[in-house]
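Asker: build me a model from this:
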Amino acid sequence: MDKAISQSARLSVAPMMDWTDRHCRYFHRLISGETLLYTEMVTAPALVRGGALHLLDYSPEEHPVALQLGGSDPAELRQAARMGSEAGYDEVNLNVGCPSDRVQSGCFGAILMTRPELVADCVSQMQAECAAEVTVKCRIGVDEQIPEDVLPAFIETVAAAGVTRFTIHARKAWLDGLSPKENRDIPPLDYPLVHKMKAAYPHLHISINGGIASLDDAEPHLDQGLDGVMIGRAAYHQPYDILGAADQRIYGGVHALTRTMIVEKMLPYIETHLTAGGRLNQITRHMLGLFAGQPGARQWRRYLSENAHVSNAGPETLLEALKRIPDAA
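Answerer: Sure, this is the predicted structure:
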């Protein structure tokens, strides 16, 4: 196990489709220098058959950064993992948790909870040509499975193939009857089961995910022996509340930059993106929650939402939005 990446994984931002793209990750890295960041899920077929290598693009400043792959064909995942490793990712993670219809039809994501031997074959192949650590993100079970029975068996089978780090979303996924959105909220959380897995397999690095909305929520899990906590939507919508204090509270480091300093440090990145033909709102859509809970936050969000999509919008638009924050100066 890579000790550096293992330490970073004490806190991570979950891979979230349409959200954790490279612009989001660059922004998050300015807020926290330590937290482990994940890509959106990238399907192995898109890389291997589709040649969509742009999906592997990232900025060097994003490290430590992990690539999450989706797929169920061992040979294809082997090639995709090699691509991710060659691109310089610090970790390559296999998605065994996403409940979307698209994922089910492709036989990957949460449906793989029912096929642990296939998952073991996949990760074994991925490790064969991947210098980065191969990890797994899973659920506690799907549909009518009994988590207390299937989760230990799943972990043992996959760990026997060489995986030493698991992130467990502490909910079942109901593939029949619930939408992907409902699967993030409706199935009840079972945090004690995840803690039992750490007690049963102390040699494994186990992180918990699901329903954790603050560092106050996260720290007890670490204090009680889990190796890491993964936060999703809360880290996206209130990034500074969580990531801004993470380096100090989770890693014992120094406090983060101020919100205003982060805006200023985004300006050169934005300039580069615009020069390459990009649009301002491709970046600023991830920044709407930067001032969440602060005076002027609503005006900040509103100004960016109404103006950042305009074709000639540039850094001055961001600076104009900053004027809506009373204490920005």
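Asker: switch to C-alpha atoms for all contacts and neighbour counts from now on
Answerer: Will do.
Asker: what does whichever strand or helix holds residue 124 contact?
Answerer: In this structure, residue 124 sits in helix 116-128 according to DSSP states H and E. Contacts with helix 116-128, where a contact means CA atoms under 8 Å, 6 or more residues apart in numbering, come from 72-75, 77-82, 94, 112, 133-135, 154, 157-163.
Asker: for the stretch 51-200 of the chain, what spans make up the helices?
Answerer: 74-86, 101-105, 116-128, 147-160, 180-183, 191-200 (DSSP state H, counting those that start in this stretch).
Asker: reformat the ones you listed as CSV; add mean neighbour count and distance to residue 37.
Answerer: Listed next are the helices of the stretch 51-200 of the chain as CSV, based on neighbours: other CA atoms under 10 Å; distance: least, CA to CA, whole Å:
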stretch, mean neighbour count, distance to residue 37
helix 74-86, 22, 15
helix 101-105, 14, 22
helix 116-128, 20, 20
helix 147-160, 18, 23
helix 180-183, 14, 22
helix 191-200, 16, 22
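Asker: dump these to JSON lines, plus distance to residue 265.
Answerer: Formatted as JSON lines, the helices of the stretch 51-200 of the chain follow (distance: least, CA to CA, whole Å):
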{"stretch": "helix 74-86", "distance to residue 265": "28"}
{"stretch": "helix 101-105", "distance to residue 265": "37"}
{"stretch": "helix 116-128", "distance to residue 265": "37"}
{"stretch": "helix 147-160", "distance to residue 265": "41"}
{"stretch": "helix 180-183", "distance to residue 265": "34"}
{"stretch": "helix 191-200", "distance to residue 265": "38"}
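Asker: sequence B follows; please return its structure for comparison with A:
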Amino acid sequence: MTEKTTKSYDFLFSVAPMLDWTDRHCRMFHRLMTRRGRLYTEMLTTGAILHGDRRRLLAFDGREHPVALQLGGSDPRDLAASAKIGEDFGYDEINLNVGCPSDRVKEGRFGACLMAEPALVAACVEAMKAAVRIPVTVKCRIGIDDQDPEAALDALARAVVAAGADALIVHARKAWLSGLSPKENRDIPPLDYDRVYRLKAAMPGVAVIINGGIGSLAEAKQHLLHVDGVMLGRAAYQEPWRLLGVDYELFGETSPCATMKDVFEAVMPYVERELAAGTRLHAITRHFVGAFHGVPGARAFRRHLAEHGVKAGAGVDVLRDAVALVGERSPAAVAA
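Answerer: Sure, this is the predicted structure:
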């Protein structure tokens, strides 16, 4: 395998790993809107990878590159073994989750609770770096619970960078492990973008990517004045048409598809192949509901998929008929 090098430019734009959302069908859909954006899997635990159905969990379409595998775990040996498996499957990056605040994650001693154990996170990074030749990155919060974000983020960042981490992706909020649900942790703790900017200023040689509450490419451009990359989460998933502008606005290149209708024309062969392989139509089309937000016919599009896409044996014609209900006005124009 050819040795890979990582530059901060490689992380200029990415779509966040999101549980129950960024599966392989979602990523393939997103890839048709941006060639350059980096895509991430849902978080997969080391236990699932080491003991589960690896092909079902890890297989992806080669057109998804660049695509990163996000791991959840805290045992350095298990993480190293899982990272090597991910590399062998062809992933371009291994990312360690140090930001998820769910109870299940906390009980398993991984995710955001690891913000309190920077030495352990560093040991995990060091073990993964020794096992693979692709980049190893860390996604974290600015702190948890009563931690001081200045000290907590600095301690974690310096520990993992010393261990060899290739980049830091920082969700610019605290995670409150006591008192807030995972959903509340996505909105209630206040955003502190300046804290991430200060981290970058203090570590100029480290690739720092900012995440959390970023809703548009215009906002992304403002953040890029201070950090190396921007990661969009819910804005990319719930309003995927925003991704149509990524390659042109951020990379100065043409987009693979000019409109959402072009995207759907391009995705049809993929849907047909997946259906032939036994995938249910709804497993794919559930990621499409926000595609035409603000466009005439968007509600009819969603309703048609909701009513007909869930039926056993639903075929690609259901999707074609749904798209035909939508007008021609671009959602980007509606939002402008």
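Asker: coming back round to it: indicate which one of the helices of the stretch 51-200 of structure 1 is closest to residue 26 of structure 1.
Answerer: helix 74-86 (18.1 Å; CA to CA).
Asker: tell me the buried residues in the one helix or strand residue 269 of structure 1 maps to?
Answerer: With secondary structure defined by DSSP H and E, residue 269 of structure 1 is part of helix 259-275. The neighbour-count check on helix 259-275 of structure 1 (16 or more other CA atoms under 10 Å) flags 259-260, 262-263, 266-267, 269-270, 273-274 as buried.
Asker: which one of those is nearest to residue 52 of structure 1?
Answerer: Using CA to CA, the buried residues of helix 259-275 of structure 1 come closest to residue 52 of structure 1 at residue 273, 19.5 Å.
Asker: tell me who's in contact with the most centrally placed residue in structure 2.
Answerer: Closest residue to the average C-alpha location of structure 2: residue 16 at 2.2 Å, with CA atoms, centre = their mean. By CA under 8 Å, 6+ apart, residue 16 of structure 2 lies in contact with 39-40, 211, 231-233.
Asker: can you find the partner of it in structure 1?
Answerer: Under the alignment (TM-score structural alignment), residue 16 of structure 2 pairs with residue 14 in structure 1.
Asker: tell me the residues of structure 2 aligned with the helix holding residue 124 of structure 1.
Answerer: So helix 116-128 of structure 1 sits over residues 118-130 in structure 2, by TM-score structural alignment.
Asker: equivalent analysis for stretch 76-85 of structure 1, please.
Answerer: Under TM-score structural alignment, the match for stretch 76-85 of structure 1 is residues 78-87.
Asker: stretch 189-199 of structure 2 corresponds to what range in structure 1?
Answerer: Taking TM-score structural alignment, stretch 189-199 of structure 2 hits residues 187-197 over in structure 1.
Asker: residue 154 of structure 1 touches residue 113, doesn't it?
Answerer: Yes - the pair residue 154 of structure 1 / residue 113 is scored as a contact, 7.2 Å apart, by CA atoms under 8 Å.
Asker: could you pull out the helices for the stretch 201-329 of structure 1?
Answerer: 215-223, 233-237, 239-249, 259-275, 281-284, 297-307, 315-322.
Asker: what's the local residue count around whatever residue of structure 1 lines up with residue 250 of structure 2?
Answerer: Counting by TM-score structural alignment, residue 250 of structure 2 corresponds to residue 250 in structure 1. By other CA atoms under 10 Å, 19 other residues sit near residue 250 of structure 1.
Asker: show me what contacts residue 250 of structure 1?
Answerer: Residues counted as contacts of residue 250 of structure 1 (CA under 8 Å, 6+ apart) are 10-11, 219.
Asker: circling back: so which of the helices of the stretch 51-200 of structure 1 gets nearest residue 238 of structure 1?
Answerer: helix 180-183 (19.2 Å).
Asker: list the buried residues of stretch 126-142 of structure 2.
Answerer: 126-129, 131-142.
Asker: nearest residue to residue 68 of structure 1 other than its sequence neighbours?
Answerer: For residue 68 of structure 1, ignoring the flanking residues on the chain, the nearest one in space by CA to CA, 6 or more residues apart in numbering is residue 93 at 4.5 Å.
Asker: and the gap between that neighbour and residue 134 of structure 1?
Answerer: 6 Å (CA to CA, to the nearest Å).
Asker: how about residue 313 of structure 1, what's its match in structure 2?
Answerer: So residue 313 of structure 1 corresponds to residue 314, using TM-score structural alignment.
Asker: that match: what's it in contact with?
Answerer: Counted by CA under 8 Å, 6+ apart, residue 314 of structure 2 has contacts 280-281, 308.
Asker: strands of the stretch 1-150 of structure 2, start to end?
Answerer: Applying DSSP state E, counting those that start in this stretch to the stretch 1-150 of structure 2 gives strands spanning 13-15, 39-40, 44-45, 67-72, 93-98, 136-144.
Asker: what range does the third one cover in structure 1?
Answerer: I take that to be strand 44-45 of structure 2. Strand 44-45 of structure 2 covers residues 42-43 of structure 1 once aligned (TM-score structural alignment).
Asker: re earlier: still touching in structure 1? Go through the contacts of residue 314 of structure 2.
Answerer: Retained in structure 1 by both residues aligned by TM-score structural alignment, their matches' CA atoms under 8 Å are the following of the contacts of residue 314 of structure 2: 280-281, 308.
Asker: would you list the residues you listed in CSV and tack on neighbour count?
Answerer: Shown next, in CSV, are those (neighbours: other CA atoms under 10 Å):
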residue, neighbour count
280, 19
281, 24
308, 17
